[in-house]
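S.K.: Can you look at this prediction? I've put the sequence above it.
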Amino acid sequence: MSAHPETDIAVRAAARLGQSPTWDTGTNSLLWVDAAARTVHRFGPDPRDHELEVPHAVSAAKPRSGRGLMLHLAEGIALFPDDDEQRTWLVYWARDGFVGGVSAVDTRGRLWASTQHEDAAGSGWLARVGGDGAAAAVLDDVARGTGLAWSPEDTLLYFVDGPTRRIDVFDFDAPSGQLSCRRPLCHVSDGEPRGLCVDTAGCLWTTVGSELRRYAPDGTPDRTVSLPVRNPTACCFGGSELTELYVTSAGQDPEAGELDGSLLALTDLGQGLRTTTFAG
């Protein structure tokens, strides 16, 4: 089913590779990054978009229980204060040719972060990182992680490895953080799913091509939203009631449109799950 909800340009920007939108409940603002420009953005709580340049390739910024931010960098996971660029490494796993992929924080405050080779050769991994820096690889042979989210009941983990054109689902044990029984939830024949978030009804949202799509909990596609950008990259729910759906986009493609690189905001698409801060 196609739909045309109201779409606003929340931030008219020229991000080369906007990605990883994350709602920060504590500050009532949206974190997102321009991975190619090594820039962290915070939209709100005032109407402005604030920028922080960091001296590393950054794939995500997440709120943390301590002061400042947790940053997913090419070399590992670092803690940054809000007021300067000083970093403290929590986990350092630098390897030549590897960059950061997708990341998300679970309900226990643990970070799940993928790392991948620049040529998407399938030699990357998905790691689970605790607030104390204890890290464990939970999935190998990741080519290009592009989506990660949990079900409302916290019993399933969804993961997208872009080149497979598939959303996979695992059984998830929240207390231990263990995964089991990986299987395909759905296949996407006409493009790579990029970004992933889940609403309170258990439906999954992702971007494919120039569209935002919703899949029912059983993997059935049930809604399509056309977007005014050619290269959307990720999505998340935000706002005080978690009823605004934010979409990042990339403007580095030679065929990018006028609005590519901007941050979009859509309404009347449901309500998202409450986000969790990183416990570090």
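M.R.: The structure has been received and is ready for your questions.

S.K.: drop to CA atoms for contacts and neighbour counts, all remaining ones
M.R.: Fine.

S.K.: what about Arg87, how many residues close to it?
M.R.: Neighbours of Arg87 under the rule other CA atoms under 10 Å: 16.

S.K.: was I right about it contacting Gly76?
M.R.: No: the criterion here is CA atoms under 8 Å, and Arg87 misses it with Gly76 at 11.4 Å.

S.K.: next structured bit after the helix or strand harbouring Asp140?
M.R.: Secondary-structure element containing Asp140, defined by DSSP states H and E: strand 135-142. Remark: after strand 135-142, the chain's next helix or strand is strand 145-150, criterion DSSP H and E.

S.K.: neighbouring contacts of that following strand?
M.R.: If you take CA atoms under 8 Å, 6 or more residues apart in numbering as the criterion, strand 145-150 is touched by 101-104, 106, 114-116, 156-162, 193-198, 234.

S.K.: what does stretch 79-86 give?
M.R.: By CA under 8 Å, 6+ apart, stretch 79-86 touches Glu53, Val54, Pro55, Arg67, Gly68, Leu69, Met70, Leu71, Arg87, Thr88, Trp89, Leu90.

S.K.: and the comparison structure, right after this:
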Amino acid sequence: MSQAKVSIALGSIPCETGLAEGPHWDADREELFYVDVVHHSVFRYLPKEEECYKVEIDAEDISVVVPVARERNKYIVAAGRTVQLIDWDGLSTTPSEAKLLHTVDDELPTNRLNDGKCDAHGRLWAGSMGEFDVKTGKVRLKKGSLYSFEGVLPEVHFGQIDIANGLTWSPDNSVMYYIDSNSGRLDAYDFNLESGTLSNRRTAYNFRSAGTLGLADGMTIDTNGNVWVAMFGGQGVVQIDPRVGKQIGLVEMYANRVTSVTFGGTNLDTLYITTAGAFMPNDKLEDFGLGAGQLYQAVNVGARGLSGGVSYAGII
């Protein structure tokens, strides 16, 4: 891999005392959306203008934002255990409307949804996780489930998840890659795009046996079918060939709380990287590397994304 050039995304709003996550590139508008989980905020970043706008939502733990297909100012957000539809003009500090669409894990009220994104049909996938203790950093294990949202009711695909995280699909949409961070694995499933069903779970890469530093978090995929995984507490973003189970590249970061990644830019050759700051009570910002909590961009990474993020096309 060529030598990547990493810098802070100019004009973006940092999350130095928060948890930036869930970057989504809107290719039509050439805008990046991301969230601050801790401060229940959604950001709209315009790289050409070097401008960023923030909306605060009256809900806990905003972990996903996805525009709604063919709807200019409507967005799907995951908030706590809910999936909501918000109406936001992209400029105001509060949404003009919020509508509850779904609630999951009713029997586990301290759960919350974590990472998520849409497949090529516009079906939203998001996994839940157990209660996170902000004082100790511990999570209640085996309490989460993986859901998809498209129709009137959510569909649950499997449970026993510790920390639901990265999702992405192969270039031909025949494989879904998935990360449960605590498992230390990148898993692969045969994926039926038409029906939205999974089968034949197997390990595509084992972070622990490979000695990869950090906890696997969000990820994306390039045109060659290689996945790029943000390593929380590690060296940065690792590039993995999941077909042979081998790390083939690394984008090194000063900030070590790297949370997620996506390709963006006019040619889909800029890697946008979210990071976390001091979001737990005993955190000291300086302990997590220079620029913790900032939005970064990496160029000259030697790869391009498949497409922009897919908008939600399900029932609203």
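M.R.: Everything's here; your move. Since the structure is predicted, the reported quantities are computational estimates derived from the model, not experimental observations.

S.K.: Structure 2: matching residues for the strand holding Asp140 of structure 1?
M.R.: Using TM-score structural alignment, the residues of structure 2 aligned to strand 135-142 of structure 1 are 154-161.

S.K.: Could I get the buried residue list for the matching stretch?
M.R.: For stretch 154-161 of structure 2, burial by neighbour count (16 or more other CA atoms under 10 Å) applies to Pro154, Glu155, Gln160, Ile161.

S.K.: out of those residues, who's nearest Ser311 of structure 2?
M.R.: Of all the buried residues of stretch 154-161 of structure 2, Pro154 has the smallest distance to Ser311 of structure 2: 17.3 Å, by CA to CA.

S.K.: In which helix or strand does the spatially closest residue to that closest one that is not a sequence neighbour reside?
M.R.: Closest residue to Pro154 of structure 2 apart from its sequence neighbours, by CA to CA, 6 or more residues apart in numbering: Ser148 at 5.8 Å. Assigned by DSSP H and E, Ser148 of structure 2 belongs to strand 144-149.

S.K.: Give me the mean deviation of that strand from structure 1.
M.R.: When structure 1 is overlaid, strand 144-149 of structure 2 sits 0.5 Å from its aligned residues on average, using mean CA distance after the TM-score superposition for structure 1.

S.K.: What helices and strands are in contact with that strand?
M.R.: With contacts taken as 3 or more CA pairs under 8 Å, 6 or more residues apart in numbering; DSSP states H and E, strand 144-149 of structure 2 sits against strand 124-129, strand 155-161, strand 164-169.

S.K.: corresponding residue for His102 of structure 2 in structure 1?
M.R.: Counting by TM-score structural alignment, the partner of His102 of structure 2 is Val91.

S.K.: Next one: that match from Ser123 of structure 1, what distance?
M.R.: Here Val91 of structure 1 is placed at a distance of 19 Å from Ser123 of structure 1 (CA to CA, to the nearest Å).

S.K.: And Gly100 of structure 1, by the same measure?
M.R.: Counting by CA to CA - Gly100 of structure 1 and Ser123 of structure 1 are separated by 13 Å.

S.K.: list residues touching both of these two?
M.R.: Looking at what touches both Gly100 of structure 1 and Ser123 (by CA under 8 Å, 6+ apart), the common residues are Gln116.

S.K.: Tell me how far the match of strand 135-142 of structure 1 lies from the chain's centre.
M.R.: 18 Å (CA atoms, centre = their mean, to the nearest Å).

S.K.: try stretch 243-252 of structure 1
M.R.: 11 Å.

S.K.: same check, this time on stretch 71-90 of structure 2
M.R.: The answer for stretch 71-90 of structure 2 is 16 Å, by CA atoms, centre = their mean.

S.K.: again, but for stretch 192-210 of structure 2
M.R.: On CA atoms, centre = their mean, the centre of stretch 192-210 of structure 2 falls 17 Å from the chain's centre.

S.K.: do the same with stretch 249-260 of structure 1
M.R.: That offset, for stretch 249-260 of structure 1, works out to 19 Å (CA atoms, centre = their mean).

S.K.: List the buried residues in that stretch.
M.R.: Neighbour counts over stretch 249-260 of structure 1 (16+ other CA under 10 Å) mark Ser249, Ala250, Gly251, Gln252, Ala256, Leu259, Asp260 as buried.

S.K.: The third one contacts Gly257, correct?
M.R.: Yes: the pair Gly251 of structure 1 / Gly257 is scored as a contact, 7.5 Å apart, by CA under 8 Å.

S.K.: Stretch 268-277 of structure 2 corresponds to what range in structure 1?
M.R.: Against structure 1, stretch 268-277 of structure 2 falls on residues 242-251 (TM-score structural alignment).
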